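Undergrad: have a look; sequence and predicted model below, questions after that.
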Amino acid sequence: MIGQLTGLVSHIEGDHCLIDVNGVGYVVSASSHTLGLLPRPPELARVLVETIVREDAIQLFGFAEADEQAWFRLLTTVQGVGNRVALAILSASRPSLLWQAVHAEDKTAFTQAAGVGPKLATRLLTELKGKVAKMPAPASMSGQNLTAVSGAASKGSTHSTEGLEQDALMALEGLGFRRAESWPIVNRIIGENAGEGLDVIIRLALKELAR
């Protein structure tokens, strides 16, 4: 089982690259994000590798970052999401955006990937919600937002907080803001302004989104 490769990047083409390790060339499929982070050939690179063994082939999938590899594994647990579709999703959206999209129940981060329609996007949101709740928040999210997420979850009634959050997100979506974009802001504002009504939450969120 190959878990990591360190070698010379021979070439990058389409959705894969060729890495030369001591004279042996490994074809590694990867997202556009990972391929974009690789050095120009023929420079040395290190990639984390997920090895998929099948009866007729051995496939290598490479990742520049551990959180992307974790999301690849997570996405492929969903029925109908194969390795290629998982890479397409990771090419279209970074793990931090996917994390936010699942919490905000926003399909957009998934449907913009090739091979993902509304039906599959709905299944992804449904099946990933419980699994993502057990994962740490992406490192790219600010500490302030993370504090707000945990704070909002612990204050007041879960039902009323979630209802307020969903109403605010729907209102902002009607004004043209994406749910994945609005969710971390709304979630933090609710946590910082316990007891405030919907109009106040929307007004404060609009003030930040307008920036």
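TA: Sure thing, it's come through.

Undergrad: can we go C-alpha only for contacts and neighbour counts from here?
TA: Fine.

Undergrad: all helices of the chain, in order?
TA: 32-37, 66-75, 83-92, 95-104, 108-111, 118-133, 143-154, 158-174, 179-192, 198-209 (DSSP state H).

Undergrad: show me what counts as buried in the fifth one.
TA: What that stands for is helix 108-111. Thr108, Ala109, Phe110, Thr111 (16 or more other C-alpha atoms under 10 Å).

Undergrad: list the contacts for Leu209?
TA: Neighbouring residues of Leu209 by C-alpha atoms under 8 Å, 6 or more residues apart in numbering: Ser182.

Undergrad: I meant His33, not that one.
TA: Leu90, Ser91.

Undergrad: show me the contacts for Val200.
TA: Counting by C-alpha under 8 Å, 6+ apart, Val200 has no contacts.

Undergrad: quick one: it from Gln166, how far?
TA: 14 Å (C-alpha to C-alpha, to the nearest Å).

Undergrad: swap in Arg54?
TA: Taking C-alpha to C-alpha, one finds Arg54 at 43 Å from Gln166.

Undergrad: the more surrounded of those two?
TA: Set Arg54 next to Gln166 and count neighbours by other C-alpha atoms under 10 Å: Gln166 wins out with 18 against 8.

Undergrad: against Leu90, how distant is that one?
TA: With C-alpha to C-alpha as the criterion, Gln166 and Leu90 are 26 Å apart.

Undergrad: and for Ile202?
TA: 31 Å.

Undergrad: between the two, which one's more packed in?
TA: Leu90 (26 against 19).

Undergrad: show me the contacts for that one.
TA: Ser31, Ser32, His33, Glu68, Phe72.

Undergrad: what do you get if the cut-off is 10 Å, keeping everything else the same?
TA: 30-34, 68-69, 71-72, 75, 84, 97-98, 109-110, 113 (C-alpha atoms under 10 Å, 6 or more residues apart in numbering).

Undergrad: most neighbours, which of those residues?
TA: Among the contacts of Leu90, the one with the most neighbours (other C-alpha under 10 Å) is Phe110, at 27 neighbours.

Undergrad: presented hereafter is structure B, for comparison with structure A:
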Amino acid sequence: MIGRLQGIVLEKSAPDLLIDVNGVGYEVQAPLTTFAVLGRIGESAVLYTHLAIREDAHQLYGFSDKSQRSLFRTLIKVSGVGPKLALAILSGMDVNAFAMCVHNEDITALTRLPGVGKKTAERLVVEMRDRLKEWQTPAPLWQAADHAEQASADQVLLEAESALVSLGYKPTEAARMLNKIADQASTSEELIRLALKNSLGNT
């Protein structure tokens, strides 16, 4: 089992990463919340990984910290939630924000996540409630503020990505467009305008 990678970022195209570890290139899929804290191409990175083995493929998933990986592993145990949806959920909000939604039974917030309908959100609340107790302890005020700020930034990215998908872009293409400009705007409207401007400029 591959549990951790430390190497150089060779390629970044959400959700796909290519990490060079001592001359071996590992293809990894990661959530947008990991992309947000990952270094630039050519810089060193550390990822905590989960290896999913299927009959037709071995897929490696990477996360910026152990809590993300732990939540991912817990999510894929929920009925109807596979690695793709778990990755989308982690792209939409961080661990603490997700735990808070489950704890507060905030179905509305969960259904804003890509691929999560009302029935799936209700199932997540029921099946994840007891499994997330370790993340439900109150955080210090400064830490809560940081989490709220990150959750807000994640929501802006999610709204922009959803808008681009509704315009006909594929989810991976929309994520790739936004990843290039994530730090250049603070609202979903600005991100959408920049993404479309860059896309038209490249055609």
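TA: On my side now, so go ahead. On a predicted model such as this, the values are computed, not experimentally measured, just so you know.

Undergrad: structure 2: strands as residue ranges?
TA: For structure 2, the strands defined by DSSP state E occupy 4-13, 16-21, 24-29, 44-53, 58-63.

Undergrad: redo those as a markdown table? Include distance to Met128 of structure 2.
TA: Output for the strands of structure 2, formatted as a markdown table (distance: least, C-alpha to C-alpha, whole Å):
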| stretch | distance to Met128 of structure 2 |
| --- | --- |
| strand 4-13 | 25 |
| strand 16-21 | 27 |
| strand 24-29 | 23 |
| strand 44-53 | 19 |
| strand 58-63 | 20 |
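
Undergrad: can you add mean neighbour count and distance to Ala145 of structure 2 and give the ones you listed back as TSV?
TA: Output for the strands of structure 2, formatted as TSV (neighbours: other C-alpha atoms under 10 Å; distance: least, C-alpha to C-alpha, whole Å):
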stretch	mean neighbour count	distance to Ala145 of structure 2
strand 4-13	18	29
strand 16-21	20	30
strand 24-29	17	28
strand 44-53	18	25
strand 58-63	20	22
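
Undergrad: give the buried residues for stretch 65-81 of structure 2.
TA: So for stretch 65-81 of structure 2, counting by 16+ other C-alpha under 10 Å, buried means Gln68, Arg69, Leu71, Phe72, Thr74, Leu75, Ile76, Val78, Val81.

Undergrad: surely Lys119 of structure 1 touches Gln79?
TA: No. In this structure, Lys119 of structure 1 is not within contact of Gln79 by C-alpha atoms under 10 Å, at 11.6 Å.

Undergrad: ok, Arg73 of structure 1 touching Gly62?
TA: No. In this structure Arg73 of structure 1 lies outside contact range of Gly62 using C-alpha under 10 Å: 12.0 Å.

Undergrad: mutual contacts of the two, please.
TA: Glu50.

Undergrad: and for structure 1, the residue most distant from the center?
TA: Going by C-alpha atoms, centre = their mean, the residue of structure 1 most distant from its centre is Gly23, 34.9 Å out.

Undergrad: contact partners for that one?
TA: Here Gly23 of structure 1 is in contact with Gly7, Leu8 (C-alpha under 10 Å, 6+ apart).

Undergrad: can you tell me which residues contact the residue nearest to Asp16 of structure 2 when sequence neighbours are not counted?
TA: For Asp16 of structure 2, ignoring the flanking residues on the chain, the nearest one in space by C-alpha to C-alpha, 6 or more residues apart in numbering is Gln29 at 4.6 Å. By C-alpha under 10 Å, 6+ apart, Gln29 of structure 2 lies in contact with 12-18, 49-50, 59-63, 84, 87.

Undergrad: ditto for Leu124 of structure 1
TA: Here Leu124 of structure 1 is in contact with Leu75, Thr77, Val78, Gln79, Gly80, Val81, Val102, Glu105, Lys107, Phe110, Val116, Pro118 (criterion: C-alpha under 10 Å, 6+ apart).

Undergrad: aligned partner of it in structure 2?
TA: Under the alignment (TM-score structural alignment), Leu124 of structure 1 pairs with Leu124 of structure 2.

Undergrad: tell me, how many residues neighbour the closest residue to Ala101 of structure 1 other than its chain neighbours?
TA: Distances taken as C-alpha to C-alpha, 6+ apart place Ala180 nearest to Ala101 of structure 1, at 4.8 Å, with adjacent residues excluded. Counted with other C-alpha under 10 Å, residues neighbouring Ala180 of structure 1 total 24.

Undergrad: which residues does Ala180 of structure 1 contact?
TA: 96-109, 169, 173.

Undergrad: one more: Gly130 of structure 1?
TA: So Gly130 of structure 1 contacts Val102, His103 (C-alpha under 10 Å, 6+ apart).

Undergrad: how much space between it and Ser91 of structure 1?
TA: 23 Å.

Undergrad: same question for Asp56 of structure 1.
TA: Counting by C-alpha to C-alpha - Asp56 of structure 1 and Ser91 of structure 1 are separated by 26 Å.
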